[in-house]
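A.B. asks: got a predicted model here, sequence first, then my questions.
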Amino acid sequence: MKNILKPTFLFLIAGFVLLFLTMSLFIELADDVLENEKFKIDHYFQEVLTYTANDTLYQWMTWITEAGSVPLIAISSVIVAVLLLIFTSNKWYSILFSLNMIGISLLTKVLKMVFQRNRPELIAAFDGTGYSFPSGHSTGAVAFYGFLIYLVWKLVTNRAVKWCIILLLGMLTIAIPYSRVVLGVHFFTDIMAGIALGLSWLIICIFTMEYMLWRAKKRQV
């Protein structure tokens, strides 16, 4: 314990607090959805974010939402996993990234079948089919781009480049769930639950990754 630095303690505490908050949020939303609760926040955002196909924001969202589509995330995940296996010295980067993406995909599919919440609108062109809760674009975006942010933080040495990439990935991670509400294929509570679930799973995977890196360093001492 004496060898663990203060920043490590702060990282662990912050991580566990965030994990508790995100899991609590998801459980609370899930419980209300099971009881068929009507959320005022869903009604509010449906009124506020009412756009037509001719609106500029709507057009932008049709492009942004594709960055969280299942085919793009799946193909990109395979590419990233292979690159990590080839170009990083620790195989656990590739293994944990793969588990992160496979795990969130399975969790999302199982939970959609459990809750079977209907969408506000079915639009196949934007992957707006199947059940609504939690939002798959939200869980996938948080898990995928969130882990990329972690990788950039760990592996990119140039400070300016690191923060530019993190900022861009962070904005994209937020924009993808937002696009699902603008396009009308998800309720706001769907994306809240998706972000909470994705972030909870991401934190677990990052903690596991940090533990494996700590073990590797300990063996080298």
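C.D. replies: Received, thanks. Numbering: from 1, shown residues only.
A.B. asks: all contacts plus neighbour counts: C-alpha atoms, from now on.
C.D. replies: Will do.
A.B. asks: hang on, Asn90 in a strand?
C.D. replies: No - judged by DSSP: H, G, I helix; E, B strand; the rest coil, Asn90 forms no part of a strand; its state is coil.
A.B. asks: how about the nearest residue to the residue nearest the centre of the chain, chain neighbours excluded?
C.D. replies: The chain has Val142 as the residue nearest its centroid, 1.4 Å off, counting by Cα atoms, centre = their mean. Spatially, and ignoring its direct neighbours in sequence, Val142 is nearest to Gly198 (5.4 Å; Cα to Cα, 6 or more residues apart in numbering).
A.B. asks: for comparison:
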Amino acid sequence: MTTPLRWALAALLAFAAFLGLGALVARKPPLGADVEAADLWLGRGTEAAWWLTQSGYGIFLAALGLLALGVTIVLHTGVRRTLLIVAAQVASQAATGGFKIVFARPRPDHWLVRHEPAFSYPSGHAVTAVVFYCGLAAVALGLPIPRAARLVAGFALVGWAIGVAWSRVALGAHNVTDVLGGVLFGTAWFCVVAAVDALVRERRPARA
């Protein structure tokens, strides 16, 4: 099995899991796991959660995306993958909005800081955490810079991604199953980006 095919298969599995969880929670109130997670995290670290949530919105993402693109252009590495990540981020958010309507799950009752009108499943911020932040982490780990710097950048981006996902439960904006669904949907997109990137890499020598 080729590398692109492996990534494509992983994308299909993640998407199937996303649909399965969506069918389970569609139009339903919080599950037991959601209530337990809310008891554990809701209202904890609200200020940090607010800042992490802000980093999942357009202006911050656009600035970071431009910075990442500039770095890859200067270093002549990862430009294509960064562009794929940006494209996947835009497309995945559009698709997320559509699936929110399909599953029509209501938001949690207890909101902190900001009330959003859209349905709850999947969490768009969780999708962003995987597609954008974990995607850029993968790019960072492949940059031609000292290994320590690569690791610091990569792990920092992954840690930030986890924080963004957590913030949605901490602020009461989503149930934990909404976040899990967003992670699964984001993983599917992440794998699609990896599959396309690997396919281009494989075909490039054949064209030379």
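C.D. replies: Structure's in. What do you need? Note that this is a predicted model, so its numbers are computed, not measured.
A.B. asks: still on that earlier bit, map the residue nearest to the centre of structure 1 across to structure 2 for me.
C.D. replies: By TM-score structural alignment, Val142 of structure 1 lines up with Val130 in structure 2.
A.B. asks: ok, its match - contacts?
C.D. replies: Applying Cα atoms under 8 Å, 6 or more residues apart in numbering, we find Val130 of structure 2 in contact with Ala161, Val183, Gly186, Thr187, Phe190.
A.B. asks: host element of the third one?
C.D. replies: The secondary structure element spanning Gly186 of structure 2 is helix 176-207 (assigned by DSSP states H and E).
A.B. asks: so which bit of structure 1 is stretch 92-106 of structure 2 matched to?
C.D. replies: Residues 104-118 of structure 1 are where stretch 92-106 of structure 2 lands, counting by TM-score structural alignment.
A.B. asks: list the buried residues of that stretch.
C.D. replies: Buried residues in stretch 104-118 of structure 1, counted by 16 or more other Cα atoms under 10 Å: Ile104, Ser105, Leu107, Thr108, Lys112, Phe115, Gln116, Arg117, Asn118.
A.B. asks: tell me which of these is nearest to Pro177 of structure 1?
C.D. replies: Ranked by distance to Pro177 of structure 1 (Cα to Cα), the buried residues of stretch 104-118 of structure 1 are led by Thr108 at 14.4 Å.
A.B. asks: and the helix holding Gly186 of structure 2, how far from structure 1 on average?
C.D. replies: When structure 1 is superposed, helix 176-207 of structure 2 averages 1.1 Å from its matched positions, counting by mean Cα distance after the TM-score superposition for structure 1.
A.B. asks: for that helix, packing partners?
C.D. replies: Counting contacts by 3 or more Cα pairs under 8 Å, 6 or more residues apart in numbering; DSSP states H and E, helix 176-207 of structure 2 is packed against helix 3-25, helix 32-41, helix 79-103, helix 124-128, helix 147-170.
A.B. asks: ok, now how distant is Leu10 of structure 1 from Val17 of structure 1?
C.D. replies: From Leu10 of structure 1 across to Val17 of structure 1, the span is 11 Å (Cα to Cα, to the nearest Å).
A.B. asks: cool, thanks, talk later.
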